[in-house]
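Participant: what would the 3D arrangement of this be:
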Amino acid sequence: MNDVYEQFKEVVMAVLPLAAVVIILQYTLIGLPPELFFRFLAGVVMVGLGLFLFLVGVHIGLLPIGEMIGAALPKTNKVWLILSAAFVLGVVVTIAEPDVRVLANQIDDVSEGAIGSWTLILSVSLGVGIFVLMSMVRTLFNVPLKYLLLGGYTLVGLLALVTPPSFLPISFDAGGVTTGPMTVPFILALGVGVTSVLQGKSSSSEGFGIVALASIGPIIAVMLLGVVYG
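Facilitator: Below you'll find the predicted structure:
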């Protein structure tokens, strides 16, 4: 029950400042039509309720199952199974990410269908899946994180030289939207679960860094998409 109360406080602290600023602006500077302003207030209530239910679901469902899967995989002693599961989970959790869908739909509208929403969603998801797999390789074989980050961003820099300019901002935005409320909790829990078994609870912090790697994948994927479409 305390966890539910804490999630409620988090949502209130997240939504209330935005609502307060808009309300102050409404009565001082903006003066929106009453119908639109009431729609905003209704939206705030719905967003707050939805965010509250979502966060409760994350804490009672996604985080525990992510850690349990991460803890169970190393016990199989099958490297191929761990890597395959990491890739598949990275792909499917990104497909379910609301932020990715919002970005894909907006790009579909702006490009007038030239870049389909599903084309972008699948490209971003594959990028995340590959780099979640690489994060498992890092954990299994003790590869220093700095080398993977350096290699990943070196590749991003090289691809930026040949990627059409219109795709550059899209690619970096794609890297940002994958750090959303669905993807981050699950893959972080997965990484912590794996390291807690392989390296012990005292070293489970090694599971962090997986999000930093996962955000590189979509950037590279969309840049490659730009090279193909360009």
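
Participant: please make it C-alpha for all contacts and neighbour counts, starting now.
Facilitator: OK.

Participant: what sits against Val93?
Facilitator: Met182, Thr183, Phe186 (Cα atoms under 8 Å, 6 or more residues apart in numbering).

Participant: who wins on neighbours among these?
Facilitator: Using other Cα atoms under 10 Å as the neighbour test, the contacts of Val93 are led by Thr183, with 27 neighbours.

Participant: that one contacts Asp99, correct?
Facilitator: No - judged on Cα atoms under 8 Å, Thr183 makes no contact with Asp99 at a distance of 9.7 Å.

Participant: coming back round to it: now distance to Gly217 and secondary structure too, for the contacts of Val93, in TSV please.
Facilitator: Formatted as TSV, those follow (distance: Cα to Cα, whole Å; DSSP: H, G, I helix; E, B strand; the rest coil):
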residue	distance to Gly217	secondary structure
Met182	17	coil
Thr183	13	helix
Phe186	17	helix
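
Participant: here is a second sequence; please produce its structure as well for comparison:
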Amino acid sequence: MSLITQIFGGFELIVRDVLMAIFPIVLIFVLMNFISFKMTKQKFWAIMKGFLLTTFGLILFLHGVEIAYVPVGQHLGSALASMENNYILIPLGLLMGFLVGFAEPAIHVMVKQVEEESGGTIRSKVLLSVVSIGIGVAVALSMWRLLAGFSLYYFLIPGYILVFILGRRVDKMFLAMAFDNGGVATGPMCSTFILSMAVSIASQIEGRSPLIDGFGVVALIALTPILSTLALGYIYKRKEERYLKEKQALQESEERR
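Facilitator: Got it, this is the predicted structure:
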């Protein structure tokens, strides 16, 4: 197989899928512009240029994922699982999950919007680090589950119980933001590289099934960023309560004087 065939194999399928996803959005935008928006020509063509760049970017990104991330994840998983001391997968999973989360494009968009809407109260770098730590913990737990053979229920049921407990102790803004973070965390980076690596590891370990043990990592990746964001919200709320108490005590002391 030639290098050109390896690079561009399946490219037309990616192009078709992206066009099928983007075209309805563009069509609705164009119709709404003529019916309601009535933008100036300059602004209209600027947005259309953005659609065009988005289309090209998605095609290149998804094709790169198909020819690079999935094979690399499979190869890396096979190599790590064949090591004699394969419990190193747990700290490596923590590190790789953090780095993959830190590079996830959807998370960057999410944290930037949060910083803008909160007026800078919630810094994007802090939230990005918190979500990435949650993803790292999810991958580390998935590696532990693969090696030890735990059921996924032992993580999901207590995890979501803890989510409902913490959800009642944080502001509504953090509760809504936490579940959105869980959704964006399972983006193309995690769902390709990490998932393919986990399935490959499960196929290499004796007594593990790729279908039963290999899958489930995405479910954990959707859970742990929710918990980490809620934990951040709880810290913010405690700091705010402490600040209000100190402010109230200072006002009372000034009134006594």
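
Participant: can you calculate the TM-score here?
Facilitator: The TM-score (TM-score structural alignment, normalised by the length of structure 1) is 0.94; 229 aligned residues with a Cα RMSD of 1.6 Å.

Participant: before we move on, the earlier item: using TSV, lay out the contacts of Val93 of structure 1 together with distance to Asn105 of structure 1.
Facilitator: Converted to TSV, the contacts of Val93 of structure 1 look like this (distance: Cα to Cα, whole Å):
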residue	distance to Asn105 of structure 1
Met182	18
Thr183	18
Phe186	24
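
Participant: which of those residues map to contacts in structure 2?
Facilitator: With both residues aligned by TM-score structural alignment, their matches' Cα atoms under 8 Å, the contacts of the contacts of Val93 of structure 1 that structure 2 also has are Met182, Thr183.

Participant: Ser205 of structure 1: which of the contacts of Val93 of structure 1 is nearest?
Facilitator: Phe186 (15.3 Å; Cα to Cα).

Participant: was I right to think that closest one contacts Gly70?
Facilitator: No - with contact defined as Cα under 8 Å, Phe186 of structure 1 does not count as touching Gly70 (10.0 Å).

Participant: what's the closest of the contacts of Val93 of structure 1 to Ser166 of structure 1?
Facilitator: Nearest member of the contacts of Val93 of structure 1 to Ser166 of structure 1, counting by Cα to Cα, is Thr183, at 26.1 Å.

Participant: list the contacts for the equivalent of that closest one over in structure 2?
Facilitator: By TM-score structural alignment, Thr183 of structure 1 lines up with Cys190 in structure 2. By Cα under 8 Å, 6+ apart, Cys190 of structure 2 lies in contact with Gly97, Val100, Gly101, Glu104, Val218.

Participant: what do we get in structure 1 for the second one?
Facilitator: Residue mapping for Val100 of structure 2 onto structure 1 gives Val93, with TM-score structural alignment as the criterion.

Participant: next structured bit after the helix or strand its match falls within?
Facilitator: Per DSSP states H and E: Val93 of structure 1 is located in helix 79-95. Where DSSP H and E defines the elements, the next helix or strand beyond helix 79-95 of structure 1 is helix 98-110.

Participant: now the element after that next one, going C-ward?
Facilitator: helix 117-141.

Participant: which bit of structure 2 covers that next one?
Facilitator: Taking TM-score structural alignment, helix 117-141 of structure 1 hits residues 124-148 over in structure 2.

Participant: what do you get for stretch 65-74 of structure 1?
Facilitator: By TM-score structural alignment, stretch 65-74 of structure 1 lines up with residues 72-81 in structure 2.

Participant: by how much does that stretch deviate from structure 1 on average?
Facilitator: In the superposition with structure 1, the aligned residues lie an average of 1.0 Å away from stretch 72-81 of structure 2, counting by mean Cα distance after the TM-score superposition for structure 1.

Participant: which outside residues touch that stretch?
Facilitator: 86, 89, 192-201, 204-205.

Participant: could you dump these to JSON lines with secondary structure and distance to Ile226 of structure 2?
Facilitator: Listed next are the contacts of stretch 72-81 of structure 2 as JSON lines, based on DSSP: H, G, I helix; E, B strand; the rest coil; distance: Cα to Cα, whole Å:
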{"residue": "Asn86", "secondary structure": "helix", "distance to Ile226 of structure 2": "29"}
{"residue": "Leu89", "secondary structure": "helix", "distance to Ile226 of structure 2": "24"}
{"residue": "Thr192", "secondary structure": "helix", "distance to Ile226 of structure 2": "21"}
{"residue": "Phe193", "secondary structure": "helix", "distance to Ile226 of structure 2": "21"}
{"residue": "Ile194", "secondary structure": "helix", "distance to Ile226 of structure 2": "19"}
{"residue": "Leu195", "secondary structure": "helix", "distance to Ile226 of structure 2": "19"}
{"residue": "Ser196", "secondary structure": "helix", "distance to Ile226 of structure 2": "23"}
{"residue": "Met197", "secondary structure": "helix", "distance to Ile226 of structure 2": "23"}
{"residue": "Ala198", "secondary structure": "helix", "distance to Ile226 of structure 2": "21"}
{"residue": "Val199", "secondary structure": "helix", "distance to Ile226 of structure 2": "24"}
{"residue": "Ser200", "secondary structure": "helix", "distance to Ile226 of structure 2": "27"}
{"residue": "Ile201", "secondary structure": "helix", "distance to Ile226 of structure 2": "26"}
{"residue": "Gln204", "secondary structure": "helix", "distance to Ile226 of structure 2": "31"}
{"residue": "Ile205", "secondary structure": "coil", "distance to Ile226 of structure 2": "30"}
